[in-house]
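Peer 1: dropping a prediction and its sequence here:
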Amino acid sequence: MHKIVKSLLLGLAAGILNAIPMALLNTEWEPIVAIILHWLGLAVLLSYARFPLNHWAAGMLFGGLTALPLAVLMHSGIPIIFLQDIVFALILGGFLGYSTDKFINTPH
């Protein structure tokens, strides 16, 4: 399977994991689509870019940084949910960085 397809599948999995709690809370569809697209793009970025960090650390860093604008737009008035989104992005970003290293960048 090509590298971009693997990246998109990992990003889709991460996006779905992040979107499930939002869907259970009856969130509108626009933020859910934005979250899924966010993780799709981040997975491609992490699998093709080379950072001077471990892959899990780069995933956490860029997962948190790229989640900040989404969290501000979606939950600016509710600080606890804003913090929850950032923590979830850090954890999921670390997992995504580790997964891209293990399943995409490491030759088998």
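Peer 2: That came through, no problem.
Peer 1: CA only for contacts and neighbour counts going forward, please
Peer 2: Noted.
Peer 1: show me what stretch 81-100 is in contact with.
Peer 2: 7, 10-11, 14, 18, 43, 46-47, 55-64, 67-68, 71-72, 75-76 (CA atoms under 8 Å, 6 or more residues apart in numbering).
Peer 1: and these, which of them are in helices?
Peer 2: Residues from these lying in helices, with DSSP state H as the criterion: 7, 10-11, 14, 18, 43, 46-47, 55-64, 67-68, 71-72, 75.
Peer 1: this is the comparison structure:
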Amino acid sequence: MPKLFKILLLGLAAGILNAIPMAFLSTDWQPVVATLLYWLGLSIVIAYARMPLESWATGMLIAVLTSLPLGILLHPGSALGVLQVLGIALVLGGLLGFTAERLVQDQP
């Protein structure tokens, strides 16, 4: 299986994990789709990023830095909503960085 396909599957899994609570809260479809597309694109960035950090720390850093504008757009008047987006980005970014290194980069 090509590496890019594995990376996109990891991003889709992270996007679904992030979109499930949004779907239960009966959120409009646009933020749900935006979240899915965000994690698909971010999975590629995290998988191919080279930083002098561990893979999980690289994933966390990139996810938090890129999720701040997304959190502000999704929750314009709520600081708690932005913190929630940042917290989810910390967890999913770290998991994505860790699994991308183990499942994608270490494979021949």
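Peer 2: Looks like it arrived, so ask away. Predicted, not measured: the structure shown is a model, and the values here were computed from it.
Peer 1: one step back: quick one, which of the contacts of stretch 81-100 of the first structure are buried?
Peer 2: 7, 10-11, 14, 18, 43, 46-47, 55-64, 67-68, 71 (16 or more other CA atoms under 10 Å).
Peer 1: where's the most centrally placed residue in the second structure relative to residue 87 of the second structure, distance?
Peer 2: The centre of the second structure sits closest to residue 39, judged by CA atoms, centre = their mean, with a distance of 4.1 Å. According to CA to CA, to the nearest Å, residue 39 of the second structure and residue 87 of the second structure sit 14 Å apart.
Peer 1: can you check residue 5 of the second structure too?
Peer 2: 27 Å.
Peer 1: who has more neighbours, the two?
Peer 2: Shown here are residue 5 of the second structure and residue 87; by other CA atoms under 10 Å, residue 87 has more neighbours (16 against 12).
Peer 1: how about the more buried one, secondary structure?
Peer 2: Three-state assignment for residue 87 of the second structure (DSSP: H, G, I helix; E, B strand; the rest coil): helix.
Peer 1: do the one 10 residues further on as well
Peer 2: At residue 97 of the second structure the chain is in helix, as set by three-state DSSP.
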